[in-house]
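Colleague: the following comprises the amino acid sequence and a computationally predicted model.
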Amino acid sequence: MTARTLMIQGTTSDAGKSTLVAALCRLLARRGVKVAPFKPQNMALNSAVTEDGGEIGRAQAVQARAAGLEPHTDMNPVLLKPNTDTGAQVIVQGRAIGNLDAQDYHAYKRIARRAVLESHGRLAARFDAIVAEGAGSPAEINLREGDIANMGFAEAVDCPVILIADIDRGGVFAHLVGTLALLSESERARVAGFVINRFRGDIALLQPGLDWLERETGKPALGVLPYLHGLHLEAEDAIESGQRGASAGALRVVVPVTPRISNHTDFDPLRLHMQVDLRFVYPSETPPPADLVILPGSKSVRADLSFLRTTGWEAYLRRYLRYGGKLLGICGGLQMLGQEIHDPLGLEGETGSCAGFGWLDLSTVLEPEKQLRNVRGELTLENAPVTGYEIHAGVTKGPALERPFARLTDRNDGACSEDGQIMGTYLHGLFESNAATDAILRWAGLAEPETPDYAAIREAEIDRLADAVGAHLDMNAIDRMLDLNRQGVYA
C-alpha cells in the first residue's frame, strides 16, 4: 500500500510552510506513523549532505530530523542554487547537472518533472505518509506553465493541499482569498482548508474573520497557530539575524553578508551562544570592532570576493589583522584567503581567475565534480573532536595545507597561518561540535567558553513547535487527508 501525500502550500514565501511540515512530521512520527518530508523543487543556498551522498535543501534535512530520519536526496529532488540574478546551479536528485538561466530552466522542467515523480514514487513505496512542501506561492501566474513546485505537483499525484498564510504580515484574508481566486477550478477544489500562522492576541477577535472566510470560500479554517517567540529552526534561505541576548563581555564575532552567501546556518550555534555577540554585517553597514571575523561560504566565490573588495572589507581586514585580530574562512571563505581562485569552466560565472587575499599560501581550482561528504575527525586546535559536512567544487592545493585546520578520518582539511592568526576550513557545521566550538572560541580570545548542546536545542525547538501545532491544528482532519486509519498504520 503506497503512502498518501498531503501538501502544504503558502500564500507567500516565508508564510510558514517549512515549519508546518516539520511540525507535522514530528507529530506523526510520535504516533508511530512512518512519515517522510518532500519538497519537489527548492531554491535556496542553504543545503545539506544526505546519507546517500547527495545535496538537498537545508529545510528538508531539518524536516527529516523531525521525522526521525536521515536526510535523503529523494526528499528534495530538484534544488536550485542561484549564482546570479538570472541563473542558478541545478541539482537533480542530489547531483549538479549544470548552470541554467531562467529561460533554459523553464524548458528543462519536463525533465525535472520526471525526477520529481520518480523520487516521490520511491518515498511513497517506503512510507505510510508524505508531507510535501510547496515553493513560494501557487498563485505566481508567470510560473504556472509546467509547474512542478506547487499545484502542478499536487495535480500530478492527486493530493489534497492546505494553504497557509502569515497573519503577522497583515492582510491575511486577502492573501488567502486572493490566492484561491487565482487558482484554476480543479486546483481550488484541491484546497482542503486554511491555516493561519503567527497569530498573537485574543482569538475571539479573529473569529468573525474566520467565520467570514469559511462562508466566502466554503473551506474550513483548520487552525490558527500562535506566534512562537524566539523559535529557532534552521532557515531555508533567509538570514536569521536576531540573537538571544549575549552576556556582558561576550566575544564579538562578525560575519560579512555577501550577495551569494551560502550555508549561513553554520552560524546558528553561535547565534544561540550566550557568550558570543554574533553580528551579520550587511553591505550598507560599517564593520564593527571584532574579536573574530568569519568569512562565510559562497555560491559565487570570485564575485563575492570582488564585492568584499569594493565595499572596503579588504582594507578593514588588513587593518584588523595588523592589530592582532583572528580570521576564519569557511569553504568559499577558505578559498578567498589563498593566493588565487581559478574557474576555467565558468562553473560559478564567467570563466577566468582572480587573486585571493593572499594570506594563506594555497590556490583553488573549481572543478565540475562537486565534493559532497559528511566527515568527522579532530581539530589541530586542542585535538578537539569535530563533525561536519563538505559541499564544494573547489580543489585546493598549496604549502599552507601542511599546517591543517583539522585531521579527518581519511585526510587533512584546511590550513592555518604560521603565526596562528588565520585559519581556513571546508567544514560546514563545525560549530555544532561543542569541543570544537570551545577550542575555536578560546583561540579567538574567550577564556572560559561554555558552549550549549546545539543538537539538544534543535530537538527541543522542534518539539516546542510540534506541541504548539498539535494544540491548535485540527489533527483529525489531517488524519482523514492522509487516510491514517487504514489497517497497518494505526486504528
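Modeller: It's in. Numbers count the residues shown, from 1 in each chain.

Colleague: could you use CA atoms for every contact and neighbour count after this?
Modeller: Fine.

Colleague: what comes up buried for the one helix or strand residue 27 maps to?
Modeller: Applying DSSP states H and E as the criterion places residue 27 in helix 17-30. Within helix 17-30, the residues scored as buried using 16 or more other CA atoms under 10 Å are 17-29.

Colleague: can you pull the contacts of the closest residue to residue 369 other than its chain neighbours?
Modeller: Spatial nearest neighbour of residue 369, excluding adjacent residues (CA to CA, 6 or more residues apart in numbering): residue 393 at 6.3 Å. Counting by CA atoms under 8 Å, 6 or more residues apart in numbering, residue 393 touches 366-371.

Colleague: any idea which helix or strand comes after the helix or strand containing residue 393?
Modeller: Assigned by DSSP H and E, residue 393 belongs to strand 385-397. The element immediately downstream of strand 385-397 (helix or strand, assigned by DSSP H and E) is strand 406-408.

Colleague: from the contact counts, what lies against the next helix or strand after that following strand?
Modeller: Next along the chain after strand 406-408, taking DSSP H and E as the criterion, comes strand 412-413. Applying 3 or more CA pairs under 8 Å, 6 or more residues apart in numbering; DSSP states H and E, we find strand 412-413 packed against strand 406-408.

Colleague: and the strand it packs on, how far out from the chain's middle?
Modeller: 25 Å (CA atoms, centre = their mean, to the nearest Å).

Colleague: need the contact partners of it.
Modeller: Contacts of strand 406-408 (CA under 8 Å, 6+ apart): 375-380, 412-414, 425.

Colleague: pasting the second one now:
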Amino acid sequence: MTGRAIMLQGTGSDVGKSLIVAGLCRLASRCGLRVAPFKPQNMSNNAAACSDGGEIGRAQALQALACGLEPRTDFNPVLLKPETDRRSQLVVHGRAVGAQEASLYMTERHKLLGRVLESFDRLTADYDLVIVEGAGSPAETNLRARDIANMGFARAAGVPVCLIGDIDRGGVIAALVGTRTVIEAADAAMIRAFLINKFRGDPSLFEDGVKTIEAETGWPSLGIIPWLSAASRLPAEDAVSLERPQARTSGTLKIAAPMLSRIANFDDADPLRTEPGVQFDFIPPGQAIPRDTDIIMLFGTKSTLGDLDFLRTQGWDHDILAHARTGGRVFGICGGYQMLGQWVHDPDGVDGPAGSAPGLGLLNLETRMTGDKRVRPVTAYEAGSGDPLTGYEIHTGRTTGPDTARPFLTLPDGPDGAVSADGRLAGCYVHGLFANDDFRQRWLKQHGANELADQSYGEAVEAALDTLADGIDAHIDFERFLALAETPGWTPNASC
C-alpha cells in the first residue's frame, strides 16, 4: 500500500457520513492530494453508471465528483439493491451476480472481503489518500460477525477510524459513549477520534459534552460540524424529503411523484427541484396525488412488478389514470416507463418476484425482463429536436410495442422510449436527463414553467460541494484529520 486511508463510521444510519466524506474529499483534493472515496459495502437503489459498464452507489459517484474523478467500480465493490424487504440484488465490482435473501447474505458476506480488499488495494496504489465510508453503525454488535462494512473491514485493512455522532437526533453523548461500551476492545482501538455533526446553535454550549465524551471514551474530538445548508443542495442517495405536499404557488409548474416502495435513482428529480418555477412534491404512501398537479412523474424502481402492486395498493393508479383522462401529463423513467405500458412480464424473477401484471395501459407497449442488465453512460439525442444530451442506463428488461415507433430519444444503437400520439404521455430508459440544462429548461417551458434558474445544475452542485467543504474546514481540525491517516508528503497550501 503506497497511499494512506482513514475511515468515517457513524453511531447510526443517516448521521451524515456520505456528505462529510464528500466534503473531506473536496478539501483534500484542494490541498493537492490525489484522493479517492471508498465504501466497502453499500445498500441503495440509487446507483450511478461507470464507463466500464459497472455500477456503484450514487453517494460514491458524488464523492468521486468531489475528488474530480469519474465513477469507478472500485469505489464501491459491493452494492446491495433491495428488491423486497428480505431480498436484494447483489452487485460485485459493478456487475450483478444474482439476488440473495438477507439471511443468506449475512451468513456468507465474509466471503466477499477478499473482493473488497482487492478494490481497496488498487485504490491505495493509485491515490495518496483514500477516504472510506462505513455503513450503518459498528455498535450493531449482532451484525459484527462476518462484517465487511465497518470494523471487519477496518481491522482487515488496518485503517484508522473517526466516529461520527449526529447531535440533531438527540442523545449524541450516549450514542458515542455507548458505542465505546458495546464494541469489543480491538474494535474500539481502531477509533482514533470522533466528530459531532448537525449542530444547531452556539457550539460553546456543548463544550462540557465534548469533555464528557473524551473522558468516557478516550477518543479526542476533531470538531463540531454545524448544520450545513449546502447539504440540502446535493443529491441524496438513500432518502428523500417527505414533506406534506404544498398548495400550488401562483405561477409555478406543479410536478408530483409517488414515493414507490422500491424507488430507484430518484435523484433524477434534483435538477427539477432547484428550478424556481417548479413546485416538486414527492407523494408519501397513504396520500393521494393532488388533483391540481400538472405532471405526474414515475421514477425508476428496483422491482417494477412489486411497485406496480404497491402503486395499486395506495390507489395511485386511479389518480394517475384520472389525471391522464383529463388531459394531464405523465412522464416515466426506467421502471416508471415500464409501468406506463400494457403489461410487464418477469417470468424468471430477475427483477423481483416472478410473474406478469398489467401496467397502467397509458402507452401501447409491453416489457419483458431479461437477465441481460444494461449499465452504461450514454449520449442521446432528443427525438423531437435532435439536440444532444448525456445520461445513463441501469435497467433490466426490453420494451416493445407500437408506441415505440414514436421514441422519446435516439441512442447511438437505436431509439429509446415512447411518446403518445398527443404528446402528453411519455417515458424512456435514460436517467440523468434533467441534469442537461438546455433540455431541462426547454422541457419545462414546453410544459408551462414561467421562471427558470440562471445557473447550470452542474455548476450549482460544484458550488454546493465547495460550500460544504468550506463549512467542514471551518469547524474541524483538518490537519489533525489528515495526520490520523498518516498521509505522506502532505504540505499545507494557501487553499487549505
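Modeller: Perfect, I can see it now. All figures in this text were calculated on a predicted structure; none of them were measured in a lab.

Colleague: superposing both, give me the TM-score.
Modeller: Put the two chains on top of each other and the TM-score (TM-score structural alignment, normalised by the length of the first structure) is 0.96; 489 aligned residues with a CA RMSD of 1.8 Å.

Colleague: just give me the closest of the contacts of residue 393 of the first structure to residue 443 of the first structure.
Modeller: residue 371 (28.5 Å; CA to CA).

Colleague: residue 378 of the first structure: what secondary structure?
Modeller: What DSSP: H, G, I helix; E, B strand; the rest coil gives for residue 378 of the first structure is strand.

Colleague: nearest spatial neighbour of the corresponding residue of the second structure for it, skipping sequence neighbours?
Modeller: Matched to the second structure by TM-score structural alignment, residue 378 of the first structure sits across from residue 381. Nearest residue to residue 381 of the second structure in three dimensions, chain neighbours excluded: residue 388, at 4.4 Å (CA to CA, 6+ apart).

Colleague: for the residue in the first structure sticking out farthest from the centre, give its distance to residue 203 of the first structure.
Modeller: Seen from the C-alpha centroid of the first structure, the residue lying at the greatest distance (CA atoms, centre = their mean) is residue 215, 37.6 Å away. From residue 215 of the first structure across to residue 203 of the first structure, the span is 18 Å (CA to CA, to the nearest Å).

Colleague: re earlier: check which helix or strand the residue farthest from the centre of the first structure maps to.
Modeller: helix 203-217.

Colleague: which residues does stretch 236-249 of the second structure contact?
Modeller: Stretch 236-249 of the second structure has contacts (CA under 8 Å, 6+ apart) with 44-46, 57-59, 254, 267, 279, 281-284, 290, 292.

Colleague: corresponding residue for residue 150 of the first structure in the second structure?
Modeller: With TM-score structural alignment as the criterion, the equivalent of residue 150 of the first structure in the second structure is residue 150.

Colleague: still on that earlier bit, neighbour-wise, which of the contacts of stretch 236-249 of the second structure leads?
Modeller: The residue in these with the most neighbours, by other CA atoms under 10 Å, is residue 57 (30 neighbours).

Colleague: and the gap between that residue and residue 134 of the second structure?
Modeller: When CA to CA is the yardstick, residue 57 of the second structure and residue 134 of the second structure sit 13 Å from each other.

Colleague: over to residue 333 of the second structure?
Modeller: Distance check for residue 333 of the second structure against residue 134 of the second structure: by CA to CA, it reads 30 Å.

Colleague: which strands or helices does the lengthiest helix in the first structure pack on?
Modeller: Using DSSP state H to define each element, the first structure has its longest helix at helix 102-126. The elements that helix 102-126 of the first structure packs onto, with contact taken as 3+ CA pairs under 8 Å, 6+ apart, are strand 78-82, strand 87-92.

Colleague: make a markdown table out of those and add distance to residue 104 of the first structure.
Modeller: Putting these into a markdown table (distance: least, CA to CA, whole Å) gives the following:
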| stretch | distance to residue 104 of the first structure |
| --- | --- |
| strand 78-82 | 13 |
| strand 87-92 | 9 |
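
Colleague: show me what residue 298 of the second structure lines up with in the first structure.
Modeller: Residue pairing (TM-score structural alignment): residue 298 of the second structure is matched to residue 295 of the first structure.

Colleague: which residues sit in contact with that match?
Modeller: For residue 295 of the first structure, the contact set (CA under 8 Å, 6+ apart) comprises 255-256, 327-330, 332-334.

Colleague: most neighbours, which of the contacts of residue 393 of the first structure?
Modeller: With neighbours taken as other CA under 10 Å, the top of those is residue 366, carrying 20 neighbours.

Colleague: counterpart of that one in the second structure?
Modeller: Per TM-score structural alignment, the equivalent position to residue 366 of the first structure in the second structure is residue 369.

Colleague: for its match, which non-adjacent residue is spatially closest?
Modeller: residue 397 is the one closest to residue 369 of the second structure (CA to CA, 6+ apart), at 3.7 Å.

Colleague: how close does that neighbour sit to residue 410 of the second structure?
Modeller: The spacing between residue 397 of the second structure and residue 410 of the second structure, counted by CA to CA, is 18 Å.

Colleague: the more surrounded of those two?
Modeller: The neighbour comparison of residue 397 of the second structure against residue 410 (other CA under 10 Å) goes to residue 397, with 23 against 19.

Colleague: the more buried one maps to what in the first structure?
Modeller: In the first structure, the residue matched to residue 397 of the second structure (TM-score structural alignment) is residue 394.

Colleague: verify the stated contact: that match with residue 364.
Modeller: Yes: using CA atoms under 8 Å, residue 394 of the first structure is in contact with residue 364, at 5.8 Å.

Colleague: now do the shared contacts for those two.
Modeller: Common neighbours of residue 394 of the first structure and residue 364, counting by CA under 8 Å, 6+ apart, are residue 335.
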